[in-house]
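> Okay, structure incoming, though there's no sequence with it:
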């Protein structure tokens, strides 16, 4: 559970640290960036949740 929270906090810190540059982009490009950034963090979470449920990294 703490690893999930650390993953979310770390990803949030990365995205927030990029906000000064992203804020200068056109609004549509910003929306696409934040949409992609909001989806990308799920990729490393999926294997972690599988490991928590099954106790193994493989199916």
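Great, that's in hand. Bear in mind the structure is a predicted one, so any value in this text is a computation, not a measurement.
> all contacts plus neighbour counts: C-alpha atoms, from now on.
Noted.
> List the buried residues of the host helix or strand of residue 36.
For residue 36, the element it lies in under DSSP states H and E is helix 27-40. Buried positions in helix 27-40, judged by neighbour count with 16 or more other Cα atoms under 10 Å: residue 30.
> try this one side by side with the last:
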């Protein structure tokens, strides 16, 4: 598989993952009552934590690069 194809597939994977990630964080937050501290916790972890699960995808996208 060529580098361009691999990167394109990784880009599509990132977009799909982020859509699901954002939906999940908002849905989980909606299960609890209104609380500013809880908002800060959910959205801080959600905003920072998305990169960790995507690391293997980024690594795969750059594999075989010459």
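Yes, it's here. Small disclaimer: the values here were computed from a predicted structure and weren't measured.
> For the two chains, what TM-score is obtained?
Once superposed, chain against chain, the TM-score is 0.72 (TM-score structural alignment, normalised by the length of structure 1); 54 aligned residues with a Cα RMSD of 1.6 Å.
> follow-up on the earlier one: the helix or strand just after the helix holding residue 36 of structure 1: average distance to aligned residues in structure 2?
Downstream of helix 27-40 of structure 1, the next assigned helix or strand under DSSP H and E is helix 42-54. Its aligned residues in structure 2 lie a mean 0.9 Å from helix 42-54 of structure 1 after superposition (mean Cα distance after the TM-score superposition for structure 1).
> Read off where helix 42-54 of structure 1 ends up in structure 2.
When structure 2 is aligned by TM-score structural alignment, the counterpart of helix 42-54 of structure 1 is residues 51-63.
> Show me what counts as buried in that stretch.
So, applying 16+ other Cα under 10 Å, buried residues of stretch 51-63 of structure 2: 57-58, 61.
> do the same with stretch 6-20 of structure 1
Those buried within stretch 6-20 of structure 1 under the rule 16+ other Cα under 10 Å are 7, 11.
> Mind listing residues that contact it?
37, 41, 45 (Cα atoms under 8 Å, 6 or more residues apart in numbering).
> Try it again at 7 Å.
residue 41 (Cα atoms under 7 Å, 6 or more residues apart in numbering).
> quick one: what helix or strand has whichever residue in structure 2 pairs up with residue 10 of structure 1 in it?
Counting by TM-score structural alignment, residue 10 of structure 1 lines up with residue 20 in structure 2. Taking DSSP H and E as the criterion, residue 20 of structure 2 maps to helix 3-29.
> likewise residue 34 of structure 2?
Using DSSP H and E, residue 34 of structure 2 is not contained in any helix or strand.
> need the contact list for it.
Per Cα under 7 Å, 6+ apart, neighbours of residue 34 of structure 2: none.
> That concludes my questions; thank you for your assistance.
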